[in-house]
Structure formats: structure tokens, C-alpha cells
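Undergrad: make a model of this:
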Amino acid sequence: MPNRLAQATSPYLLQHADNPVDWWPWEADAFAEARRRDVPVFLSVGYSACHWCHVMERESFEDDETAAYMNEHFVSVKVDREERPDVDAVYMEAVQAVTGQGGWPMSVWLTPDGEPFYFGTYFPPRARHGMASFRQVLEGVHSAWTGGRDEVAEIAGKITQELAGRKPAIADPGAPTEETQASALLRLARDVDPASGWFRGDTKFPPSMVIEFLLRHHVRAGSAEALHMAEGLCEAMARSSLYDQVGGGFHRYVLTPSTGGPLVPHFEKMLYDNALLARVYAHWWRITGSPFARRIAVETCDWMLRDLRTEQGGLASALDADSEGEEGRYYVWTPEQLREVLGDEDGAWAAGLFEVTGTFEHGTSVLQLLRDPDDAERYARVRNALLAARAQRVPPARDDKVVAAWNGLAVAALAECGALFERPDLVEAAGEVARLLAGVHLDGGRLARTSRDGAAGANAGVLEDYADVAEGLVALHAVTGDAAHVELAGTLLDAVLEHFPDGAGGFYDTADDAERLFRRPQDPTDNATPSGQFAAAGALLSYAALTGSQRHREAAEGALAPARTLAAKHARFAGWGLAVAEAHVAGPLEVAVVGESDDRRTRDLHRTALLAVSPGAVVSVGAPGDERVPLLAGRGLVGGAPAAYVCRDFACRLPVTTSAELVAELRA
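TA: Reported below is the predicted structural model:
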């Protein structure tokens, strides 16, 4: 019989609806039930694409005996971290503070008041390698609760008090300076392995925000080292098994095998990684014209639309790592499988090109592309054939909830890639995503975090949702000239300024009217996505450049302050703050293009403006007399011809009427 999760909208929670565990969703009634029964709450947090979450479910949550023990002695609560990043954040902070590490599934035992007192992540069904079994942990927690309640209460109280009093340590007020940026570059350079191009470490996540900083710093400061590092990282990622060499798009991360050999992916594919990386590769192309960068950007966008697009025009959050009960089964190949699909000659050629030697699990191989193919036509034919053959396999499950923040990132990527690579279908797709966010997620100026099947979820948007959607809308306006996107971005940023400030120049990650947890989450450091604070800084700065709003610019500058401190200690976790700071130091440049949309001269000026590489440059295009966006106000034709105005803080140079003149102005 299904448990309470059968009524959930989250695909991750629905995966647990038939467990024998009597799961509760995160709600007040669950904690009230724990008080009534005088038992602890077992909080399990994960997400749909999490491999070890599925493993723990199969081993423990689907086991009748284990479930019966849980049901007797605990109230068990299951949370999708992607729906409730606030719940995940505050308890993950506790896990990391006590154990020194974290991850998913996250397993935390709480008092009925929500105070944590015992912590862990994945627990195996049987003790191994010094790790207690899940049943042993359950029995130990139950024993402590029934026989040592005072000690449990003391531990919970101390942990809660310590964490509730924490504030981000910001030693240097004010936005980062040129000196901050140069210092951050030196620290990042020390972390790069010059032989491989990757950052050092056995686990390699795509450092999207850091690469964006490096590209912007190269342009603004003329740093050849920054470009070299960015290109090395981009090449390493896209040639390794992190990138799906057959279907496009990036996996979540790769591991360095202890025995040597190719990097091994953690095979889930996340929307946020691919949205960020598509934009990074497009910006690399915009600076250098690299055909490789263009290919990866376009293929990543095509993958997002092919595999993640929902019927309502949004983008699903992720594809699982597993299929047919095995991680990565969908993506790996044997030499024999290549020959079966391609024939002996092309099969042998593909095996050499993609390094398929049968050294992965069960004689399979992940695919990598360490050298360029010697025959582009053959390469395309082989990839198409492999993609068609792979489509006959059982695909990984898709988590089809639409997350506002990640769709905002995708709007920016699709819009920019569509414009830069002359793919109007990508721009149209960006518009469809934006319409879904406006029509389904937005209500009374406030955002819902998620939707599914065209219906908004119950969870309130967090700071990154408002900031990333606003960022996407500003990027979409630059491409389409639709002033409504700027107006909507302003509505979202007004909500940020009203409901998220911390009173010290920064922002909390949750609104002032959000559900109260034992701590109000606030973390300015980047993780897999830009931190809410740095994302807000970027959106606020761009909006200020389009509107001339000093209020928004000052808020952006205040939100950038943590980047100064982080740059001196943990620059890899401040990439987006450093990237936004490059735009702040550069102005950012403001480009207004005035002319009729059906005039080729207007289109040429507009495209030239979009090709501008100045960090964070904003673009607005409109017909003469269109003053809905303040940057366009008062700007007219010149001698009856379309004109472009290059400005900084609304102070403009003389207008120009040709693309060549505009290029010169942008370089100046």
C-alpha cells in the first residue's frame, strides 16, 4: 500500500511512495506526530539522480524488516533537496560541522523540535570497512533516545545554538577590486595541474563559474594566463568522459581511478551543469572563435532540448545515473558493440578514436576524445549511428520537475547560444521557458521553486530562483529586445530587495516570510551553481546597467563583498562573485541599439553588440521612441540611420551607425 509520499509532486519522493517505510513529507504534522509518540525524526534527504540514494533505498528502505523497525521507533521524513534547498542546506551544514564531510543521501536524526543530534550520509545494510550498518545506527539512536534523553537534548541544543549563531565571515567590505582579481588568479593557477588542464583532486566537478571569471579576466586585464587556464579546463572537460561523446551534454563529475586509466563519470546529467557550461563554451567561442567551443556549446543546447524539454516548454531537472539497475549502463560500450553497430572497419576506427579498450566494468569503456578525428564526415556518421543504437537501450529515468533557478540559467544559455550561433530555434526555446516561468511559477510577484506538468509546486522560491530567473530574462531581452523581460526581471529583483536582505549588505537564501527552520540559511559560496548571493549581485548589476537604478547597483556592490574574502582563501568557491566583479570593474558596458527590427543595418549593429566580449556587457535594442527600457530613452537615429550607443553608467560616447565603427567603440 502506498505511503504518504503518493501525494507528492516530486519524482524523487514518488520513487519512495511504495516503500514499506511509513514516510512523511516535510511538514508540521510529521513533527507533531513525533511529539505525540515521543520518538525522534529520521530525516533522509536526497534527489532523483543520486546513485547512492537509489542504492540505500534498495538495500534498506525496501527491506520489510528494516522498515518495520523504522516505523516502530521513528517518524521518517523524506525530502527532495532540489525542492527544499533550505532544509538541505541547514542540515547539511550540521552534518559537515560534526562529521567533517557530507553528501547524499543525507541521514540526520532530529528531536521533534527539528534539532539535529546524530548525523551521517549513506549507511550500508551490513557493517563493512569500519562503517556501522544502517540497522546498527537505528538501534543505537533508539537506545540513546530512550536511555540517555538528557544527553541527546544537550547535544541537540549545543549544535543548534552553535549553528544558529553562525554568520558568513566577511573581513573586507566592498566589491572586489582589480587587486582582488589578480590575487585570485594566482591562487587558481596554483591549483591547476598543467599536465592535464584540470584542477587538482581525485573528484573533478565542472568549475563553470571559475571558467567564466577566467574568460572575463582575460578580456578585461589582458591576461594570457587566465585564457590559457580557461581553455585548458574547457578542453579537458569536453574531451574526457565527463562529456557524453555520443549524445552531447555533461555528466555530473568524474573520478580519477586509483588504478589509473580514463576518468570515470558519475553518470547523472543535471540541467544546471549543462546550462552553465553551454554558456561558458559560447563565451569561449566569442573570444577566440574556436570551432571546438562552438560545437560543444551547440551540442549541449541540443541535448538539453532533446532530453530535458517538457511538454509545457520547460526543462526537466535531471537524468538519473542508473538504468537497468546499473550506473552508467546506458552510456558505456564494448569494442564488440561498436562493431555490431558500425561494422568492422568503422567499429575499429571508433574504438581507437574513443579509447574503447574494455577497461571499465564488465569489459565496457567510457568514451573520451583525446584527439580530433581525421575525418569529420566519418565522425559525424559514426556518432549518429551510435546515438540511434543507444536510443534502443533502456534510458535513465528523468526527474521532470522544473526548477525555477536552473531554468533561468537555461534561458540565458539558450538565448545567447541561439543569437551567437544563429539558431533561432534556441532563442524560441528560451522564450518558451521564460513564458512557463512567468505563467506558472510567478504569482503576485513571488516565485514557486518548482513546477511539474504545468502546475506550480507548494515550495517557495529561494534567492537563487529569483536571481537566476532575472539573469535569464536580462539575457533574453538582449537577444530579443522585448522590454517585458526587463520589467519582469525588475519585479523579481524588487522581491529580492524587499524579502531577502540580511541588514548588512548581503542576502539570506530564504525570504523573510519563508518557513522558519532552526537557522535561516545564508551561504555566499558557490557550489554546483552560483551562490544565491553572487547570482543576485550579477542580476542586480545588469538590471542597474539597463535602467540606471543606483539602488540596484549599490545592492549589487554590497552583495559582492564576500568575494573579496573568499578570493583570498577559497577562490574556487567564489567564481561567480569574481566574474560579476569583473563586470563591475569594467562598468559594465551598456550598448543601446536603436532602429527598426526589419532593417538589416539594425540587425547588423545588434549582432555586433551581442558579440561584445567586455565582461557582463548589457545590450538593449528597440525602435526609435521605444523608451520602456531606460537605456534606450532619448537615443535616436543618426541621420535617419540605425545607431548604436556605447555607454558606461549611462554616460555615452558618440553614436555610430556601422558595425565597424561599433567594434572600434567597444574596443575603446
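Undergrad: from now on I want contacts and neighbour counts done on CA atoms only, so please keep to that.
TA: OK.
Undergrad: which parts of the stretch 551-668 of the chain are strands?
TA: 589-594, 618-622, 643-648, 651-652 (DSSP state E, counting those that start in this stretch).
Undergrad: go ahead and measure how far the shortest one is from the middle of the chain.
TA: On the basis of Cα atoms, centre = their mean, to the nearest Å, strand 651-652 is displaced by 35 Å from the centre of the chain it belongs to.
Undergrad: for the first one, same thing?
TA: Chain-centre distance of strand 589-594: 29 Å, with Cα atoms, centre = their mean.
Undergrad: so which of the strands of the stretch 551-668 of the chain gets nearest V152?
TA: Nearest to V152, of all these, is strand 618-622, at 54.5 Å by Cα to Cα.
Undergrad: mind giving me the packing neighbours of the closest one?
TA: helix 463-480, helix 532-547, strand 589-594, helix 600-610 (3 or more Cα pairs under 8 Å, 6 or more residues apart in numbering; DSSP states H and E).
Undergrad: to L138, which of the strands of the stretch 551-668 of the chain lies closest?
TA: Closest to L138 of these is strand 618-622 (Cα to Cα; 55.0 Å).
Undergrad: that closest one versus strand 643-648: what angle between them?
TA: 150 degrees (axes from the mean of the first three to the mean of the last three Cα atoms, to 10 degrees).
Undergrad: list the buried residues for strand 618-622?
TA: Using 16 or more other Cα atoms under 10 Å as the test for burial, strand 618-622 gives 618-622.
Undergrad: ok, stretch 350-363 next?
TA: Neighbour-count burial for stretch 350-363 flags 350-351, 353-358, 360 (criterion: 16+ other Cα under 10 Å).
Undergrad: I have a second one here; can you model it like the first so I can compare?
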Amino acid sequence: MSNRLKDEKSPYLLQHKDNPVEWYPWCDEAFTKAKKEDKPIFLSIGYSTCHWCHVMAHESFEDAGVAELLNLGFVCIKVDREERPDIDAVYMSVCQAVTGQGGWPLTIIMTPKQKPFFAGTYFPKERYYGRPGLVDILSEVLVLWKDRREDLMKDGEEITALINNQCTLREKPLKDRLSEKEIFHKAYHIFVKQFDPVWGGFGGAPKFPSPHNLLFLMRYAQAEHEPEALRMAEITLNAMADGGIHDHIGGGFSRYSTDEQWLVPHFEKMLYDNALLLLAYTDAYQITGKEKYRDVALHTADYILRELTDWQGGFYCGQDADSEGVEGKYYVFTQDEVISVLGEDDGKEFCRQYGITKEGNFEGKSIPNRLHQEQTEDVLKGTANSNKVREEQAAAENCLDRLYQYRISRTSLHKDDKILLSWNAWTILALARAGALLREKRYLEAAKRAQEFIEERMNGKDGRLYLRFRDGEAAHQGMLEDYGVYALALLELYRADFRVEYLSNAIHRAKQMLQFFEDDQAGGYFINAADAEQLIARPKEMYDGAIPSGNSVAFMVLQRLAALTGEVSWQEAARRQMAYCVRQIQEYPAGLSFALLAMTEAVCPHRELVCAVNGEVSEEMRRQLERLPRYGIDLLVKTKENADALTECAPFTSEYPLPKEGVLYYLCEDGACQAPVRELNFI
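TA: Next up is the predicted model:
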């Protein structure tokens, strides 16, 4: 018999609808029941592609004995962290404060007033190698709830006060305040100390891609003329591209690597990782011109379009690590399997090139990889254009395609088909940039279609954004990341297509971001809106984790709007956010690499280019503009048709006359404007 999750849309909640546990979604009914029956609340937070969430579900939540204990003593609530990042942020901060670490599944036990007194992550059903068992924990809590209730209530009050203090923390007095330039250098030197010179990445295993760190290093290399920063980024990009974390057969990247070589991944694939990695490889291609980065970017974008794209235009969340209950089963091969698909000669050669051995590198089977294949500089740059190289590439692509077709017929992957606005916005941004820089119109068209989907399906009658869409329903009030990343994506679409509607919409969404999320007392931006459901705390996140934080993104949006529009109001908003970020960033700036990227827009040499065009923008002009750096220069295009609309967005452009024919380029740099010219040969 199904529980109360049966009517939800979240794939994660629906995975638990047939548990014997009497789950509730997060709702007033659950808290009312807990108060009425005088029971503590058992809160479990996870997501549908989480391996350890599956393990805990199979071990405990599908077990009749555990379910009986939970149902008798607790009111049980399930939350999809991707649908309710505000709830997840509050209780993850509790777990980190109490235990010193976090992760999913997140396990919280709290009072009916939502005040937590126990926190942890995965627990086995029974005690296992020193890790307490869930049954023991639940039994002990019930005893304490009966005999020492006051102690638990006091713990809940103290933890809640601690979290609220963290959320509302104002500026801390600092003895030695660093300047913005000093902050850049400090962050860079932290990355240098943590860098793995052999395999790339920062720190030891497990290794996460963290593409925003690489984006910062590439930008730092350009701004500070520091080739070592670019070298660190390239070593990491090359190692990830060659490793097993990269799906050489189907494209895209897994969540993280469990080892230092990027060989053995945690096999789940997430939309946001692939969008941000697409950005990193696209930027690396523009900076270095190396064809390897272009190939990886194409492979990643094609994966998103092929396997994570909804027929209506949005993008799905990701794919599971498990197939038929076995982690990684979908991705690994034996030598005999490969030979049976490709034939004796092609099969043996493929096994040699992709490290597929009799011994295997993962539980007796092999994860395809190219970590130990030597690649000369001319191959990396794509200058080894001999007939032999082209023939080998064509043969390899043919083998990869045949193995891909075999793989999808052999077993399948669960797909989380939620459409999350902020993750879609990252993907729109990445595809728009890749479409322009790689000259692949299909990517730009996919980005435009996804943006139209958001406006049509995830935009409420009140003009506010929704966080999630699934199965015909948009739900949950949009949060800081939704508005911030979407505004950034709209600015990237404008840069790729020059439609003023994108710029105007970006300004509109940024105004909503200020209205609903800015903390006008302590600075920065809250995760949830001022009129959202009130939790035990109103979280405000700064550090960039797997995804850049909403505050880092807000900084980038405001800085770009300040430069593009020339409006004092945006300049002031950008300065406020920079002041907030500078306060937060002093001690460990490497943890805020996307905020650092935004800061470079403000403090490094910066240019604005206005292109006044008589008639339509030619393809030749588009190609020239696409070659401009993505950082350090902002671009506006004025035509007779868009002049009025552009003036609404950037009033200063009203003073720029249209030429009688052709194009006039107006370049300003750090507050000084040059005379207009006819040729774009000065950048």
C-alpha cells in the first residue's frame, strides 16, 4: 500500500512511495500530526540519483521492522534536496555544525517545531564497523524523548540559535584586510599548494571536477600573465578528459573520481556538472586553440542534447550510478564483451587504446579510459592532420558508436526527469557559449528553446519563477540561484545572439533578485525569498561547492549589468555585493572561485564595445564578435530596429549614432573612450 508520497512529482519521493514507512512530504499536515501525537520528526533528505540514498532505502526504509519502529515513534518526512534546496541548506548546516561533515542521505531528528537535536548522513540498519545502526539510534531517541525530553529540547534550541547566528553573521573585524588584488594572489597560491602536479586537480581522493576553479585559473592566467595558472588548469582538464570520470563512449562526465587519477568515478551523471564542464572546455579551447578541448566540449554538449533533453526543450537533472541495483554496471566492459561487439581486430585495438584488460580496473571489469595513452602536442592541437590520423579517428568513432548502441541495449539507467530552473540556466549559458565559440548552431538553438520553455512553463502568472517542472506541473517558489543563474544565462544568450529581449529579461530577473533576496541589513543575498515559507533559519550561502553559490552568481550578474547598462543603480548594487564578498572571502578565497571570477570583472582592465550597425548583423561580423574574449569585454549591438529597446536597457547608447552604411565600433576602456572605427582590428 502506497504512503503519502504517491501523489508527489519528485522522482526521489516517488521512489519511496511504496516503502512501509508512512512518509509525508514536507507539509503542515506532518507537523500538525507530530504536535498532536507528541512525536519527534524523522527527516530524511536525498535525491534520486544518490547511490547511498538507495542503499539506506533498501537496508532500512524497505525493512518492515525499521518501518514499524519509525511509524510508531516518529512522524517521518521525505525531502528531495533538489526541489527544496532551502530546507536542505538549513539542515545540512546543522549536520556540518554538529558532526563536522555533511552529505546525502541527510538524516535529521527534530522536534515538532522543526528544531533539530540529532544529525547525520548514511546509517546502516545495524551497527557496522563502528558506525552506529539506525535501529539503535531510533531506539535511543525514543527513550530520551520519554525520559529526558528537556535535554533534547534544549539541544534543539541551542543548535537552532547557532544556525541562525551563522545565517545572520555580520562583518567580522579583520586585523589585516586584503585588497582585491591580494585576494586573487592568495587564492592562486592556495591552488598552487593544493595542486596535484601529476594528475591535476586539488587535494587527494576523492576528486571533484570543480570547473569554476579551472575557469578562475584560466582567467587569472590571462589577467596576471601567469602561465603556471593555465598549466594547472590544462593538466586537470587533460587528466579528466582521459580518465574514467569521462564517459568516452556516451559522452559527459560522472559526478567525481574516487581515486587520484580520475579513473574510477562515482558513476552518477549530473546536469550541472556537465554544463559547467562544457563551459570550462569551451573556454580552454578559445584560449589555447587545442582541438582536444573542442572535441571534449562537443562530446559533452552532444551527451546533454541526446540523453538529458526533454521533448519540450528543458533539460533533465541527471542519470543514476546504478543499473539493476549494481553501481557502474552500465559503464564497464570485459575484453571478451568488446571483442564480441567489435570483432577480433577492432576489439583488441580498442581494448589497447582504452585500457580494457583481462584483470580489469573496477571489480573485475574495465572502465574505458585513455590515461596511459601518449598524446603528442600536435595531436592535442589538432595539427597532425595526416590521412592516417583522420582514418584512425574515424575508426575510433565508429567503434565508440557501436559500443554505445550495444551498451544501451545491454542495460539501462534510471533518469531523474525533473527540470530544475537553475540547472537548466547553467546549461543554457554553456550551450549558448559553446554554440557561438564552436560554431555549432544546434547548441545555440537548444539554449534558446530551453529559455522559451522556462518562460512558458516555469514563469507564474505573477511573473515569479518556479524552481521545478515535472509531469506538466511547475512547483516551488524560485530561489536565489534560479533568478541569478537565469539572469546570467540570459546575458550569455544576448552575447551569442544580440537580441535585446534577452538583455531586457536579464535586467527584469536581476531586479526581482534584488527585491526578493537581498539582505539590506548585513549585505549579500538569502537563498529563499523574503515572502517564502519561514524555516527555523533563513540561510545565506557564500562558498562555492559543486555549483557556484547564489551570492557568487549574483555578484557576476550585477557586475555585468553595471558594465553593460552604465546605470548608477546597477553599479551601486554591484559595489554592495563586492563589499559583502570581500568580507567573506578574506580567510579562504579559493573556496569562492566564481566570486573571484566576478571580482576580476570589476578590478582588472575592462572594456566596453558598442557596435552600431546599419542594416542587419552580417555573418562575418558575428564571426568576428564571437572571437572576442568572454571575460574582460562587454558587448552591445545597436541597429535601427533595436535602438529604442536598447536605450531602455542601456540609456547611454542613445548617444551613439548609426552609420549611414556598414558598422561603427565604439570602444571604451577603464573609463576612457576611443574614436569610432570601421574595422574590428584593435582587440
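Undergrad: got a TM-score for the two of them?
TA: The TM-score (TM-score structural alignment, normalised by the length of the first structure) is 0.94; 656 aligned residues with a Cα RMSD of 2.0 Å.
Undergrad: hang on, the earlier thing: as a markdown table, the helices and strands packed on strand 618-622 of the first structure with mean neighbour count would be great.
TA: What follows is these, written out as a markdown table (neighbours: other Cα atoms under 10 Å):
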| stretch | mean neighbour count |
| --- | --- |
| helix 463-480 | 28 |
| helix 532-547 | 28 |
| strand 589-594 | 28 |
| helix 600-610 | 21 |
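Undergrad: so which of these is nearest E57 of the first structure?
TA: When these are compared by Cα to Cα, helix 463-480 sits nearest E57 of the first structure, at 29.5 Å.
Undergrad: check how far that closest one sits from its aligned residues in the second structure, on average.
TA: Its aligned residues in the second structure lie a mean 0.6 Å from helix 463-480 of the first structure after superposition (mean Cα distance after the TM-score superposition for the first structure).
Undergrad: and the nearest residue to G454 of the first structure once chain neighbours are set aside, how many neighbours does it have?
TA: Spatial nearest neighbour of G454 of the first structure, excluding adjacent residues (Cα to Cα, 6 or more residues apart in numbering): Q312 at 6.1 Å. Neighbour count of Q312 of the first structure, defined by other Cα atoms under 10 Å: 16.
Undergrad: next one: Y406 of the second structure
TA: Considering only other Cα under 10 Å, Y406 of the second structure is surrounded by 14 other residues.
Undergrad: do you know how far the equivalent of E679 of the second structure over in the first structure is from G634 of the first structure?
TA: Under the alignment (TM-score structural alignment), E679 of the second structure pairs with T658 in the first structure. The gap separating T658 of the first structure from G634 of the first structure is 20 Å, by Cα to Cα, to the nearest Å.
Undergrad: who's in contact with the aligned partner of R516 of the first structure in the second structure?
TA: Aligned counterpart of R516 of the first structure in the second structure: Q534 (TM-score structural alignment). For Q534 of the second structure, no contacting residues are found, by Cα atoms under 8 Å, 6 or more residues apart in numbering.
Undergrad: just the one 5 residues further on next, same as before
TA: Taking Cα under 8 Å, 6+ apart as the definition of contact, the neighbours of P539 of the second structure are 86, 89-90, 167, 526-528.
Undergrad: the residue lying closest to it once chain neighbours are set aside: neighbour count?
TA: Leaving aside its chain neighbours, P539 of the second structure sits nearest to C167 (5.2 Å; criterion: Cα to Cα, 6+ apart). Using other Cα under 10 Å, C167 of the second structure is surrounded by 17 other residues.
Undergrad: what's the answer for the one 5 residues further on, then?
TA: The tally of other residues near K172 of the second structure (other Cα under 10 Å) stands at 8.
Undergrad: list the buried ones in the longest helix seen in the second structure?
TA: Of all the segments of type helix in the second structure, defined by DSSP state H, the longest one is helix 387-410. By neighbour count with 16+ other Cα under 10 Å, helix 387-410 of the second structure contains the buried residues 396, 399-400, 403-404, 407.
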